[in-house]
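Trainee: my questions are about this predicted structure, shown below with the sequence.
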Amino acid sequence: MENFDAIIIGAGQAGPSLAAKFAAQGHKTALVERKWLGGTCVNNGCTPTKTLIASAKAIHTAKRGAEFGFNVLGEIKTDMKLVKKRKDEIVQRSTNGLQNWLSNVTNLEIIEGHAKFMANTIIQIGERKISAPKIFINVGTRARVPQDVQHVPHFTNSTIMDVDFVPKHLIILGGSYIGLEFAQMYRRFGSKITVIETNTELVPREDGDVSKELKNILEGEGIEFKLGATNLNASQHSKGIKISLESNNGAINLIGSHLLVATGRLPNTHDLGLENTDLILNKNGYIAVDEYLKTNVEGIWALGDVNAKGAFTHTAYNDFEIVADHIFQDSKRSINDRIPCYALFTDPPLARIGITEKEALKSNNKLLIGHRPFFKISRAKENGEENGFMKVIIDADTEQILGATILGLNGDEIIHGMLDIMYAKASYRTILNAVHIHPTVTELIPTMLGELKPLNF
């Protein structure tokens, strides 16, 4: 048995920083990773997908050249091998940087291999057995593939990272965040795209007006949608994959060259040997934690997507901050302090903070709403990006922002001003009375706030 002061299982966004923090404090620390340093974000999530999205955006802009006063000689074609090469190089730089950093941290040992609990405080990796009084589980999630399609060839968000060609007709199962990013990306690369969604709206977590506008934007680029899908059946076909289903438009048979499954995530708790511990999992297999990320077992924490308290890189990193502050600074910082915030990186992006309009309407609060379409924003017109809108929900009594949505040019960046005001618990009038730079998209936020209307009183 080898004894450590701390063991971190999983080198995703929370793991490396926490391991380095323990090591810097003089603690003998083990960071166990079975596959990739950096986890999903660096290897098959944020970094590669946003790199691919950038390539798709450049191709799309080139095809729109006439709108901006220039012409490109010859046909604009996607060289997917070069697109993938660029993506791979950027990912490699990120992983190399992480490897170089961690390899030079004193008191830290990186152990490559699959970790399996033998008891609450004992972990086996291959022939090694290690133990520590503090153990942190940061193993993330993986793609959920419904049984209906497991028997046919398919891509997930991970395996599609290896594609170096443009699929002729890519069918995407799932009309939410991952599915829509890949739909627009591959449409711009040149694929025919059909998106199948079981709900009657895209991204059903969002307000109806957001789902409708997003659908209109993507349909404008030639993406087809089959909503309200039921009785789905998948089979192999001489031309690829055949999908039969019932939808809002009746019975449909689709034949595509390839299939991408984007129907949610599953926690990577299935092969950790947790049956040998006293850890409590919820009904979906995620590890139960309290507001400080502690599990029910003393000395074990769960961070990142595996605790179901967030499904994003930024929430995983915030988990690290909370745990580190709690252990090393005796802080009372907790996940209860966190305001929901995330983005869908379509073009234009969808950015969301706080609660939705439909969530706000469930309260008894007096509410105000502000709304501004992007076709009324000069900067959007100048950039040829007039799709989308922004809206904000205000508590009329406290004057605090409850939530905001921006679906439009640079929305994923400019929404942070309102998010910071929410964290400060300040009145929306702080932004209303501010002087913003012209010409920008952000300067229209005070305009929107100056035109608030009652929502439910």
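Mentor: Alright, I've got the coordinates.
Trainee: rest of the way, CA atoms for contacts and neighbours
Mentor: Will do.
Trainee: list the buried residues in stretch 110-125.
Mentor: Using 16 or more other C-alpha atoms under 10 Å as the test for burial, stretch 110-125 gives 110, 114-118, 120-125.
Trainee: okay, pairing it with this:
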Amino acid sequence: MPISCDVLIIGSGQAGNPLATAFADAGRRVVLVEENLLGGSCINYGCTPTKTMLASAERAHHIRTAADFGVQAGEAQVNMAAIVARKDAVIQEMRDGIRKNLEQQHKGITVLNGHAAFTEPHVVRVALAGGKEQTVTAPLVFINTGTRPNIPEIDGLSKDIYLTTNDILNIKEVPEHLIILGGGYIGLEFSQMFRRFGSRVTVVESGAELLEHEDDDVCRSMQELIEAEGVEFVLNARAHRVSCNDEGAITVSVHTRAGERRLRGTHLLVATGRRPNTDAIDLEKVGIKTDEQGYIQVNSRLETSVRGVYALGDVHGGPQFTHISYDDFRVIRDNLLLGKRRSAKQRPLPYVVFTEPQLGRIGLSESQAQEKKIPYRVATMPVQYIGRARQTAQTAGFFKVLVDNKDQIIGAAILCEQGGEIMSMLQLAMAGKLPYTTLQDTVFAHPTWAEALNNMFAKLEKPK
């Protein structure tokens, strides 16, 4: 029999799950359809598994560098199977928690495992995992189907040759030579991770710099830090052919400004972005508009071109971060359940690149401030001047903070150990509209990383 409910959510991601419980707690009947694994990309393929494995890579690095601190620890032995098993255990515990939360701790939620596709604007047909079909109707529909790895069109690039960012999370051996296509934050995290596991690593990036949205000084410093660990970068390089011989050796042919190069490795990771999961849910049948890349078009309330149908998370484009997806949930909750007016536009965009050291970013970069013609002053400070950095020998990186003519912080790039945490402190100051002088004069505990904020603004000056 068809199921009629108040709320239909397609996708169990970081926006869909809390939305399901919020509507259920408000007395609504909720159906949540998930085709793959509960928790979405963050828990299963993104933040949780990568950061769990990065923690293992960090331990290996600590062992290798222990002698620098007067500790003899021996050679680090990396067991990829054990690393993956630990990652899987962490993920499974989180999946189990999500299922318990949806099915036991909140009444009124029905979870269906299957693929949903629209037949009418407020009707979907779900191909259930067991082979049967189920029709679901609801006046409110929320699309939270997320994204998947984007594979570029390169001659010879077949599935049996490359690994996606999902696949490499389950690799049971340390690659001898890992070639990575893509120098964004995902490619950088994997490059340092596998270098620390013991792989030779080469990163191929089509742009002139890594991290295309960052200032030049941030990009250069990040590249130098990871190069110092032995990662090779090939920039301004366009891969145009991939081949694999009978022994399994992979050759990637790239065009560079210096001429043709052939890179030979044992494994190839494609980390060239993601694409939306919208091509198989029949949006065109019901008039839900998408852009040229397939991302669903929404207004400031996250409503699509069809009234009563909304899109949340990565599937509507824009910055693809878990915290933005969760804020999408808050936008919907406030507007539809709490009677408040909340917009998904013009919200802060903090993010962290979880290399070591971390890059924490909030607000405007210097190039963005210049493009917007916003008057600003900038303060930069090398991390090596911080007492905590010297004590821990984590002296790489620098702080960079922008301040406007009213002494308000308008942006920051913090490249250092705990860079994400320091960035969050600056974000709180920005949210509270505190002048930079408040941080400059605050009594912070010594010796901490936060203490650096006392000295950060000593050389605040106009851009050159």
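Mentor: Yes, it's here. Given the structure is predicted, the values throughout are model-derived calculations rather than measurements.
Trainee: quantify their similarity with the TM-score.
Mentor: Structural agreement between the overlaid chains, expressed as a TM-score with TM-score structural alignment, normalised by the length of the first structure, amounts to 0.97; 454 aligned residues with a C-alpha RMSD of 1.2 Å.
Trainee: on that earlier part again, which of the buried residues of stretch 110-125 of the first structure fall in strands?
Mentor: Secondary structure defined by DSSP state E assigns 110, 115-118, 122-125 of those to strands.
Trainee: between the residues you listed, which is closest to residue 318 of the first structure?
Mentor: If you rank those by distance to residue 318 of the first structure using C-alpha to C-alpha, residue 110 comes first, at 22.4 Å.
Trainee: tell me how far that closest one lies from residue 101 of the first structure.
Mentor: Distance of residue 110 of the first structure to residue 101 of the first structure, computed by C-alpha to C-alpha, to the nearest Å: 11 Å.
Trainee: for residue 307 of the first structure, same thing?
Mentor: 27 Å.
Trainee: between the two, tell me which one has more neighbours.
Mentor: Legend: neighbour count by other C-alpha atoms under 10 Å for residue 307 of the first structure and residue 101, higher for residue 307 (29 against 12).
Trainee: hmm, the more buried one is touching residue 288, no?
Mentor: Yes - under the criterion of C-alpha atoms under 8 Å, residue 307 of the first structure is in contact with residue 288, at a separation of 6.1 Å.
Trainee: buried residues of stretch 280-296 of the first structure, list them for me.
Mentor: Using 16+ other C-alpha under 10 Å as the burial criterion, the residues of stretch 280-296 of the first structure that qualify are 280-281, 285-289, 292-296.
Trainee: ditto for stretch 440-454 of the first structure
Mentor: Taking 16+ other C-alpha under 10 Å as the neighbour-count basis, stretch 440-454 of the first structure is seen to contain the buried residues 441-449, 452-453.
Trainee: sort out for me which of these are in strands.
Mentor: Applying DSSP E to those, the entries found in strands are residue 453.
Trainee: what's the closest of the buried residues of stretch 440-454 of the first structure to residue 155 of the first structure?
Mentor: Sorting these by distance to residue 155 of the first structure puts residue 441 at the head of the list, at 37.2 Å, by C-alpha to C-alpha.
Trainee: now for that closest one: what does it line up with in the second structure?
Mentor: Taking TM-score structural alignment, residue 441 of the first structure has residue 449 as its aligned residue in the second structure.
Trainee: that older thread, reformat the ones in strands among the buried residues of stretch 110-125 of the first structure into CSV and put distance to residue 262 of the first structure next to each item.
Mentor: Converted to CSV, these look like this (distance: C-alpha to C-alpha, whole Å):
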residue, distance to residue 262 of the first structure
110, 32
115, 27
116, 28
117, 30
118, 33
122, 35
123, 33
124, 33
125, 31
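Trainee: which stretches in the stretch 151-300 of the first structure count as helices?
Mentor: Chain-ordered helices for the stretch 151-300 of the first structure, with DSSP state H, counting those that start in this stretch as the definition, fall at 177-189, 208-219.
Trainee: and those as TSV, adding mean neighbour count and distance to residue 228 of the first structure?
Mentor: Conversion of the helices of the stretch 151-300 of the first structure to TSV gives the following (neighbours: other C-alpha atoms under 10 Å; distance: least, C-alpha to C-alpha, whole Å):
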stretch	mean neighbour count	distance to residue 228 of the first structure
helix 177-189	23	16
helix 208-219	17	14
